[in-house]
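K.L.:
the sequence and its predicted three-dimensional model are supplied below.
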Amino acid sequence: MTDPAQSVSTVPAPGLASRAARTGSSPVRDILALTARPEVISFAGGLPAPELFDAEGIADAFRHVLAEQPRRALQYSPTDGDPQLRATVAARATARGLATAADDLIVTTGSQQGLTLLTTALLEPGDVVLVEDPCYLAALQIFSLAGARVVPVPTDDEGLDPEALDEIAARVGPKLLYLVPTFQNPTGRTLPEERRAAVASVAARRGLWIAEDDPYGELRFEGEPVPWIASFPGAEDRTALLGSFSKVMAPGLRLGWLRAPAGLRRACVIAKQAADLHSSTVDQAAAARYLAVADLDAHLVRVREAYRARRDALLGGLGGALPAGSRWNRPAGGMFVWATLPAGYDATALLPGVVRHDVAYVPGAPFFAGPPDAAAMRLSFVTHPPEEIGEGLVRLGAALREARPAG
């Protein structure tokens, strides 16, 4: 008798979609996996300090909603989000200078999803997206998956260059500009007010959308807040503003928000219906409860004070850790310092040897949409307390002294 398994002719399954094949894994996430050992002092991931989470306050919020309103908290909910949570976010945005109503907002599964929804609603394959160079790495992944053509805009120590933006926009006809203007990831830079006004003017004159990503804006240690680009003339009807609870409450909640003009917002709601129906009902309800009874602003004061001390510890030790001739900036807030090693050093090639010393950073090269700077690196200062930062810098210095410049 013939074995049926031997008589079946098989044909290979179809291949992956081209967008999946062309989009690589995030080097940051790969490095986090590599450095997950507890003995590693990591300057690599943008991980908020877990000891600063208001774990008890958040737990109380969950206990309340599950005890007082379990049927609502555990049920399906509207796609655009919990009404109480949207009202609270709207009030906080209005207090920060941008008049916002609850109906202007969508609650998203992290601000990352907000950018994915915008991409789904706005971009066709081949559409041009302008980005800061260097740029937030996950945004580059999202645009790659959408089949967009990503065009970098030059930056300097104050962020994106508006004159270069205007010239490039006139030449390539973009549909969207994506930027993180406050304490940018990866550089920590903040775009000054006059440049924000110029960006709004260019967007209006050249006819493009703006995606303004602001996950770090409430982590300011010094200086005065700068208005959102969305508030400047010319940008009001063409800017989608993205916010997040990850850096101010806890990233594990996976909650963010999207503020957008009505037509774009409706398209994003439809995209979210297709993606996940709605963000977690119970997480939204707990976040709304927490914001109603806890003093988030007082909590943020504690977080900022701790992060300022950690930034200062990193900046104070970089001179002894990095080779002579290295350069780095001094961010006024956020989570990251951008450093550049002297000519001849390759931060990517050096990383395996650095990790063997139980310390890590993120090479800067993957953040570039244009030609990369091989000598650049991103250093996060928020995850470890100052004494561990000091030890990490000792290890980093030892590793780099052992290294030899490329070429």
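P.N.:
Looks like it came in fine.
K.L.:
C-alpha only now, for contacts and for neighbours.
P.N.:
Noted.
K.L.:
for Tyr345, give me its contacts.
P.N.:
For Tyr345, the contact set (CA atoms under 8 Å, 6 or more residues apart in numbering) comprises Ala374, Ala375, Arg404, Pro405, Ala406.
K.L.:
was I right about the last one contacting Asp346?
P.N.:
Yes. Taking contacts as CA atoms under 8 Å, Ala406 lies within contact range of Asp346: 6.1 Å.
K.L.:
okay, those two: which has more neighbours?
P.N.:
Taking other CA atoms under 10 Å, Ala406 and Asp346 do not tie; Asp346 has more neighbours (23 against 13).
K.L.:
by contact count, what packs against the lengthiest helix in the chain?
P.N.:
Ranked by number of residues, the top helix in the chain under DSSP state H is helix 296-321. When contacts are defined as 3 or more CA pairs under 8 Å, 6 or more residues apart in numbering; DSSP states H and E, helix 296-321 sits against helix 386-402.
K.L.:
measure Leu85 to Pro323 for me?
P.N.:
Per CA to CA, to the nearest Å, Leu85 is found 48 Å from Pro323.
K.L.:
give me the more crowded residue out of the two.
P.N.:
Leu85 (24 against 16).
K.L.:
so what's the more buried one up against?
P.N.:
By CA under 8 Å, 6+ apart, the neighbours of Leu85 are Gln284, Ala285, Ala287, Ala288.
K.L.:
just the buried residues of the helix or strand where Glu167 lies, please?
P.N.:
Secondary structure assigned from DSSP states H and E places Glu167 in helix 162-172. Of the residues in helix 162-172, Pro162, Leu165, Asp166, Ile168, Ala169 count as buried by neighbour count, 16 or more other CA atoms under 10 Å.
K.L.:
which element follows it toward the C-terminus?
P.N.:
Counting by DSSP H and E, the next helix or strand C-terminal to helix 162-172 is strand 176-179.
K.L.:
and here's the other structure:
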Amino acid sequence: MTAHTPPFVFSKRAQKLTGSAIREILKITTRSEVISFAGGLPSADGFPIEELRKAYDNILSEHGRQALQYGPTEGYQPLREWVANDLSRDGLTVSADEVLIVSGSQQALDMLGKLFIDPGSKVLVESPTYLGALQSFSMFEPEYVAIATDDQGLLPAEVSEAKAQGARFIYTLPNFQNPMGVTLNAERRQELVERCAAAGIPVVEDDPYGELRYAGKPQPSLLALGRKAGATVVRLGSFSKVLAPGLRLGYIVAPVEIINKLVQIKQATDLHTAIVTQMAVYNAVQDGFLSRHLPVVRALYQRQCAFMLEALEQHFPASVQWTKPEGGMFLWVTLPEHMDASRLLEKAIARNVAFVPGAPFYASENPPRNTLRLSFVTVSEDKIRKGIEILGQVIREELQA
């Protein structure tokens, strides 16, 4: 053994792991002088701190022994029932037996990868799609098939018979998609579930942002449409964006056969999600608190989005395009084809402005280089205007170079 040979061997899976491009950028943005449009963080101004403090106090005071003990893998039964009842609307009926509580949506993605993906399995993903999903699924070595998108979401016609054949599932974020901020319209939702029903492939509907709509018309869930069309839909939800991400609390809604197998996977993963957290969240939301809290969060995000859209109109060149979200936290910028957003980032950071280049959000080996994601919910109005002005200057300089 040489001095350079470590006394351990990583698995092939571990050797292929790479860090998150966003997390690497966030290391830079810890400097106070940096205006960061990079993070996918909800605004801390929307955290219901006092309500959660009361909820934890209530649970520990009245049910402390239960809250601090091990709990069932499936989750705290009253919370499972609350989720089922919350989703049982517009003619949809969900049973608590179809709900599994998980430690954040990211755990749900990992568990679904373990459930469905073998090395070489075909997985359909939007192009671009959520980076965290790609990181999670890639652990299991799938063969990604990209489904093209536009400003109305994915193109269902792209889910052709050839692409769907043998696919384990299609992964989609239909509401205010991360990274693009776009929403899949009703017609495309219907066509998507019908195509997936005909092809016999499950739809994984990831919807962490659906309750953050501040413009436009609410769309039916893929879960509701899928049940009518005979499609298998696995729906992921989260309390991160409606309460606080530090809770690390999410859920999976799926047919009981899928839930039962996921329970076995979770038993091998972490036994169960923290019961004290589940009980506190249920205590907070059981009396309709979210119906009072969410309008405040939506209004906050709507203002922030409006500030950014106005600044983009004022400071970006006419050759640059961007999406106009109806909700959520992000918008997507498309630069002229010859421009490289990574090169642009280097120049922007030198002037204390950060964003996320779009390339990491694509599953393809040669992704477009001329896109970027901007997050607007954690930046003040003054900093949005200043940061977008600086970014517009950098883009103009690149165009003239």
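P.N.:
That came through fine. Keep in mind that this is a model prediction, so the values were computed, not measured.
K.L.:
so the longest helix of structure 1 versus helix 386-402, what angle?
P.N.:
Orientation check (axes from the mean of the first three to the mean of the last three CA atoms, to 10 degrees): helix 296-321 of structure 1 against helix 386-402 gives 30 degrees.
K.L.:
mean deviation of helix 296-321 of structure 1 from structure 2?
P.N.:
After superposition onto structure 2, helix 296-321 of structure 1 lies on average 0.9 Å away from the residues it aligns with, using mean CA distance after the TM-score superposition for structure 1.
K.L.:
that helix aligns to what range in structure 2?
P.N.:
Structural correspondence for helix 296-321 of structure 1: residues 290-315 of structure 2, per TM-score structural alignment.
K.L.:
now the strands for the stretch 1-150 of structure 2?
P.N.:
35-36, 99-102, 122-127, 143-150 (DSSP state E, counting those that start in this stretch).
K.L.:
closest one to Ala55 of structure 2 among those strands?
P.N.:
strand 99-102 (18.5 Å; CA to CA).
K.L.:
what's the spacing between that closest one and its chain's center?
P.N.:
Strand 99-102 of structure 2 sits 17 Å away from the centroid of its parent chain (CA atoms, centre = their mean, to the nearest Å).
K.L.:
where in structure 1 does that strand fall?
P.N.:
So strand 99-102 of structure 2 sits over residues 105-108 in structure 1, by TM-score structural alignment.
K.L.:
mean deviation of the matching stretch from structure 2?
P.N.:
Using mean CA distance after the TM-score superposition for structure 1, the mean distance for stretch 105-108 of structure 1 is 0.5 Å.
K.L.:
contacts for that stretch, please.
P.N.:
79-82, 86, 90, 114, 255-260, 265, 269, 278-279.
K.L.:
ok, back up a step: out of the strands of the stretch 1-150 of structure 2, nearest to Glu381 of structure 2?
P.N.:
strand 35-36 (11.3 Å).
K.L.:
and the closest one, how far from structure 1 on average?
P.N.:
Compared with structure 1 after the fit, strand 35-36 of structure 2 shows a mean deviation of 1.4 Å (mean CA distance after the TM-score superposition for structure 1).
K.L.:
so that strand aligns onto which residues of structure 1?
P.N.:
Taking TM-score structural alignment, strand 35-36 of structure 2 hits residues 41-42 over in structure 1.
K.L.:
now what about that stretch, what contacts it?
P.N.:
Thr35, Asp358, Val359, Ala360, Tyr361, Thr383, His384, Glu388, Ile389, Gly392.
K.L.:
how about stretch 44-59 of structure 2?
P.N.:
67, 243-244, 276-277, 279-281, 283-284, 293, 296-297, 300, 378.
K.L.:
re the thing from before, hey, which of the strands of the stretch 1-150 of structure 2 is tucked in deepest?
P.N.:
strand 99-102 (a mean of 28; mean count of other CA atoms under 10 Å).
K.L.:
translate Trp228 of structure 1 into the numbering of structure 2.
P.N.:
By TM-score structural alignment, Trp228 of structure 1 lines up with Ser221.
K.L.:
which is the succeeding secondary structure element to the longest helix of structure 1?
P.N.:
The C-terminal neighbour of helix 296-321 of structure 1 among helices and strands, as given by DSSP H and E, is strand 327-328.
K.L.:
buried set for stretch 386-401 of structure 2?
P.N.:
Quick answer for stretch 386-401 of structure 2 (16+ other CA under 10 Å): Lys386, Gly387, Ile388, Glu389, Ile390, Leu391, Gly392, Gln393, Val394, Ile395.
K.L.:
and those as JSON lines, adding distance to Tyr214 of structure 2?
P.N.:
What follows is the buried residues of stretch 386-401 of structure 2, written out as JSON lines (distance: CA to CA, whole Å):
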{"residue": "Lys386", "distance to Tyr214 of structure 2": "24"}
{"residue": "Gly387", "distance to Tyr214 of structure 2": "24"}
{"residue": "Ile388", "distance to Tyr214 of structure 2": "22"}
{"residue": "Glu389", "distance to Tyr214 of structure 2": "25"}
{"residue": "Ile390", "distance to Tyr214 of structure 2": "28"}
{"residue": "Leu391", "distance to Tyr214 of structure 2": "26"}
{"residue": "Gly392", "distance to Tyr214 of structure 2": "26"}
{"residue": "Gln393", "distance to Tyr214 of structure 2": "30"}
{"residue": "Val394", "distance to Tyr214 of structure 2": "31"}
{"residue": "Ile395", "distance to Tyr214 of structure 2": "30"}
